[in-house]
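1. Just a sequence and a predicted model for now, questions to come.
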Amino acid sequence: MTTNTSLLERRKVLGTAYRLFYEQPVHLVRGEGVWLEDIDGKRYLDMYNNVPVVGHANPAVVQAMTQQASILNTHTRYLHENVVAYAEQLLALFPKELNRAVFTCTGSEANDLALRIAHEVTGRRGVIVTQNAYHGVTSLLADMSPSLRPVAEHVEVVPAPTSLQGSATEIASEFAAVVDAAAQRLAAKGVPVCALMVDTVFASDGLYLPSQGVLAAAAKVVRQHGGLFIADEVQGGFARVGGQWWAFQQDDVIPDMVTLGKPMGNGHPIGAVVVREQWLHDFGTRCRYFNTFGGNTVSAAVGLAVLHELHKLNATQHVQQVGNDLGQHLHALTTHELVQAVRGSGLYWSIALQGNDTHTASELAVLLVNGLRQEGILIGTCGQKNDALKIRPPLVFAKEHVSLFMEVLQQQLQQINAVN
């Protein structure tokens, strides 16, 4: 197996902020569907990358991108059919209350814009997030992403549902209570809450899916305090959870704003805020928003192609069916001594691990991720201590891939037990 030491050495020009996956980094050269290939020709089953929702190098998406790029690429200050058609088709996937779209280039930009809107329409600054949340890379978002660094003074952190105990009903009630307490703390500090921003699958917190009432309960409380509910669907959106287009639809709640990102373009950078008309009207009359590349004609063509491919796949039903099969196999692992819990829905799952006499749960996660990588399967980790396995393949993942994955995962669990 080739280890490109020269490339690793040259990579220092990128600086120390960058990180590589795996103890032995993977040097990828191409992808197709759910498969990735390294420089030696070894193929890997991709069970990590949620960006290429309709598969790596999807031909229809590539064709739409190159065809539009060869004709015209410009911004939203000119009329163009692609941009309007994309907004119309995107909004058709949402409840009627969410009837306006503003395009950005990334999920970070979308979250940043959603907070700007919330600040403007409420006249407030306070924000509530969960304990290990990650919402983006701008300075504003880093200040409210405790997984990156300590939060700012105007941000209150609450325990995620993954860390709460009891029945689903009890957890929803407790989550609402901690959001209520956080809103009271913000008011006491003189920065009343403008928004609760929640990743609707609680991915960074270890995955809490399905939501089982926690989103509706928390949204009700924050609105009672005069704040808005912003659903960050960068992770959970576009049929990822199965059965529905959006993770928030598993709950009896309609957000004030929904933010979208990575999967929109299957690798091409697109993001968006989908918002109730009243909030965008109030924002738009007081200030303006323009993004040179947000909603450009090429991005719109790509977005349309992705939607077409998702419909062609019958994504909501396909993901539900394959996800049910995957989930049955994963839940069977809960009898294993190293497995604490299995959480998930559709094609987004986590396996929370528990330590043994030799290794902590976090160390076990590293062993499993690297062992799977050696056997040609790519996954990641999540949770506050990176003690859970994160599984989220492209949505073109099928039942035959489930069998392959489970065989290798069970082998790795057995090997770790045998050694320890």
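-> Yes, it's here.

2. C-alpha from now on. contacts and neighbour counts both.
-> Will do.

3. can I assume residue 146 is in contact with residue 128?
-> No: counting by CA atoms under 8 Å, residue 146 does not reach residue 128; the two are 11.1 Å apart.

4. Find residues that contact each of those two.
-> The overlap between the contact sets of residue 146 and residue 128 (CA atoms under 8 Å, 6 or more residues apart in numbering) consists of residue 157.

5. more crowded one of these two?
-> residue 128 (25 against 22; other CA atoms under 10 Å).

6. Is it correct that that one is in contact with residue 179?
-> Yes: using CA under 8 Å, residue 128 is in contact with residue 179, at 7.3 Å.

7. Now for those two: what residues contact both?
-> residue 158.

8. Now stretch 72-84: buried residues?
-> For stretch 72-84, the neighbour count (16 or more other CA atoms under 10 Å) marks 74-76, 82-84 as buried.

9. Let's see which of the residues you listed end up in helices.
-> 82-84 (DSSP state H).

10. As a markdown table, the buried residues of stretch 72-84 with distance to residue 223 would be great.
-> What follows is the buried residues of stretch 72-84, written out as a markdown table (distance: CA to CA, whole Å):
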| residue | distance to residue 223 |
| --- | --- |
| 74 | 39 |
| 75 | 35 |
| 76 | 33 |
| 82 | 36 |
| 83 | 32 |
| 84 | 31 |
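
11. adding another structure so you can compare the two:
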Amino acid sequence: MTDPYDDTLLERRRRLLGASYRLFYDEPFHPVRGDGVWLFDRHGAPHLDAYNNVACVGHCHPRVVEAIARQAATLNTHTRYLHETILDCAERLTESLPAPLAQMVFTCSGSEANDLALRMARTFTGGEGLIVTEFAYHGVTQAIAEASPSLGSRVRLGDAVRTVPSPVDCGDGEAAMGQRFAAGVQAAIDDLVAHGIRPAALLLDGVFSSDGIVTDPVEFLAPAVATIRRAGGLYIADEVQAGLGRTGTMWGFARHGVTADLVTLGKPLGNGHPVAGVVARRDVMDHFGEVARYFNTFGGNPVACAAALAVQEVMAEEDVIDNAARVGRYLHDCLDELARASERLGEVRGSGLLAGVDVLDAEGRPDAAGAQTLVDGLRRRRVLISATGPHGNVLKIRPPLVFAREHVDRLSDALAASLAGWATPR
């Protein structure tokens, strides 16, 4: 650290906050204001945010801020009272999703949404078994942390949780890729059954963001979804990162030509305000309502729903999804060009405004230290990204959906400059 004030703040943080908290970057970032794709430090220096998907329509979007302030100044209570905004928000969301998804329940976070979806699946199927990918992240509640291998080996998987190898595109087409992935799902089902555990659900992040980002070829998910349904389980589409236009389409799972039994949403729904939820088939919701009761004081309150409704209105009026598709193509073109010029960058994956770039060592192996070097180099150049993947070597680029071509250019220039310091050009 070179800023004495931030040094003091860092020491206060260590003293006051728990040890489980982590900071990004070797030089911690201290933002004090956000605007669109920019985060400003306390000296007023702008930093390009190419990572924070939660602020999906841009930091502090005035329409969303105004909707929150107006509703907070009028009424904020819970969902046990009638309120038009709650219904307007739910109606708009459910209408944007394909059948048979028909009803929703609001939560505060994606973790809560995934936890609730798992409860619903277990209640509906009578099973307990849950299948996730081998480096998945789905949240931090007890049940969902036990189904999030990316949290580390010290967070033990649940007794009824099985993992499936992450999907890998070997260049032999969607059919072969789909069959490989489905075979892994079937093996997990077989192992559950061998241990006397009935399968309940396959829970997948449709862009496999923690597994290194895998979005293509489209439609490879269909055999895996059919496999879990044949076993009596449900398919839960975790859309916390994949949904709301991130891939250049409204919903990530829909790109693959499959239907979901339950869909989970996270805080991008409120542009960072704590609102999330589960959308499900009506029969799944009805059955859960017959045997259980769910209530969340803050989940789906009028202020939260005002924020979520404003986000959906902004997305429609500002053509945010089309922007993600158009600018995303340019982003991937620029990253491909950088990868062709550097022996330290490998495959570029993703869709829309989501990209993963493999970082390799001189022998072509996954290079986590190199990825962190690039992440920190970009931070020093005032561009914010992160890294992901089982080996920690995948650059994760996931900006607000209002990113423009000039922002891609700035990101590309900063990445090229960071590469120049340590990588040998081809």
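-> That came in fine, so what should we check first? Quick caveat, the model's predicted, so the values are computed rather than measured.

12. what's the closest of the buried residues of stretch 72-84 of the first structure to residue 306 of the first structure?
-> residue 82 (13.1 Å; CA to CA).

13. now for that closest one: what does it line up with in the second structure?
-> When the second structure is aligned by TM-score structural alignment, residue 82 of the first structure is paired with residue 85.

14. Could you do residue 130 of the first structure as well?
-> Following TM-score structural alignment, the counterpart assigned to residue 130 of the first structure within the second structure is residue 133.

15. Spit out the contact partners of its match.
-> Contact partners of residue 133 of the second structure, counting by CA under 8 Å, 6+ apart, are 163-166, 204, 211.

16. repeat for residue 221 of the second structure
-> Contacts of residue 221 of the second structure by CA under 8 Å, 6+ apart are 178, 181-182, 256, 258.

17. and with 10 Å instead?
-> Going by CA atoms under 10 Å, 6 or more residues apart in numbering, residue 221 of the second structure touches 167, 174-175, 177-179, 181-182, 204, 206, 215, 253, 255-258.

18. Also residue 284 of the second structure?
-> With CA under 10 Å, 6+ apart, residue 284 of the second structure has these contacts: 101, 103, 117, 120-121, 123-125, 234, 261-262.

19. mind redoing it with 7 Å?
-> Contact analysis of residue 284 of the second structure by CA atoms under 7 Å, 6 or more residues apart in numbering lists 120, 124.

20. so which strand or helix has it?
-> Using DSSP states H and E, the element containing residue 284 of the second structure is helix 282-291.

21. Give me the secondary structure label for the spatially most central residue of the second structure.
-> Residue closest to the average C-alpha location in the second structure (CA atoms, centre = their mean): residue 241, at 2.2 Å. Classification of residue 241 of the second structure by DSSP: H, G, I helix; E, B strand; the rest coil places it in coil.

22. when you align them, which residue in the first structure goes with it?
-> Per TM-score structural alignment, residue 241 of the second structure is aligned with residue 235.

23. Trace residue 412 of the second structure over to the first structure, please.
-> Aligned partner of residue 412 of the second structure by TM-score structural alignment: residue 406.

24. okay, now that match: neighbour count?
-> 15.

25. How is the closest residue to it other than its chain neighbours classified with respect to secondary structure?
-> Leaving out its chain neighbours, the residue that sits closest to residue 406 of the first structure by CA to CA, 6 or more residues apart in numbering is residue 329, at 7.2 Å. Three-state call for residue 329 of the first structure (three-state DSSP): helix.

26. Which residue in the second structure aligns with residue 329 of the first structure?
-> Aligned by TM-score structural alignment, residue 329 of the first structure pairs with residue 334 of the second structure.

27. do the same with residue 297 of the first structure
-> Looks like residue 297 of the first structure aligns to residue 302 there (TM-score structural alignment).

28. With adjacent residues omitted, what lies nearest to that match?
-> residue 76 (5.5 Å).

29. what's the spacing between the alignment partner in the first structure of the one you found and residue 37 of the first structure?
-> In the first structure, residue 76 of the second structure lines up with residue 73, judged by TM-score structural alignment. Separation of residue 73 of the first structure from residue 37 of the first structure (CA to CA, to the nearest Å): 31 Å.

30. Same check on residue 389 of the first structure?
-> 22 Å.

31. between the two, who's got more neighbours?
-> residue 389 (23 against 19).

32. Could I get the contacting residues of the more buried one?
-> Counted by CA under 7 Å, 6+ apart, residue 389 of the first structure has contacts 350-352, 365, 380-382.

33. residues near the residue lying closest to residue 425 of the second structure once chain neighbours are set aside, how many?
-> Sequence neighbours aside, residue 342 is the residue nearest to residue 425 of the second structure in space, at 4.8 Å (criterion: CA to CA, 6+ apart). Residue 342 of the second structure: 18 surrounding residues under other CA under 10 Å.

34. how about the helices of the second structure, start to end?
-> 4-16, 62-72, 84-96, 110-125, 142-145, 174-194, 222-230, 282-291, 302-317, 320-341, 368-380, 405-420.

35. And the last one, what does it pack against?
-> What it means is helix 405-420 of the second structure. Packing contacts for helix 405-420 of the second structure, counted by 3 or more CA pairs under 7 Å, 6 or more residues apart in numbering; DSSP states H and E, involve helix 320-341, helix 368-380.

36. can we see that at 10 Å?
-> strand 46-49, helix 320-341, helix 368-380, strand 383-384 (3 or more CA pairs under 10 Å, 6 or more residues apart in numbering; DSSP states H and E).

37. so where in the first structure does the first one end up aligned?
-> Right, the one you point to is strand 46-49 of the second structure. Against the first structure, strand 46-49 of the second structure falls on residues 43-46 (TM-score structural alignment).

38. how much does the matching stretch stray from the second structure?
-> With mean CA distance after the TM-score superposition for the first structure, stretch 43-46 of the first structure departs from the second structure by a mean of 0.6 Å once superposed.

39. any residues touching that stretch, and which ones?
-> Residues from elsewhere that reach stretch 43-46 of the first structure (CA under 10 Å, 6+ apart): 26, 28, 30-38, 55-56, 372-379, 391-394, 397, 401, 404-405.

40. Rebuild the helices and strands packed on helix 405-420 of the second structure as TSV, extending it with distance to residue 14 of the second structure and mean neighbour count.
-> Shown next, in TSV, are those (distance: least, CA to CA, whole Å; neighbours: other CA atoms under 10 Å):
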stretch	distance to residue 14 of the second structure	mean neighbour count
strand 46-49	25	23
helix 320-341	37	20
helix 368-380	21	22
strand 383-384	23	26
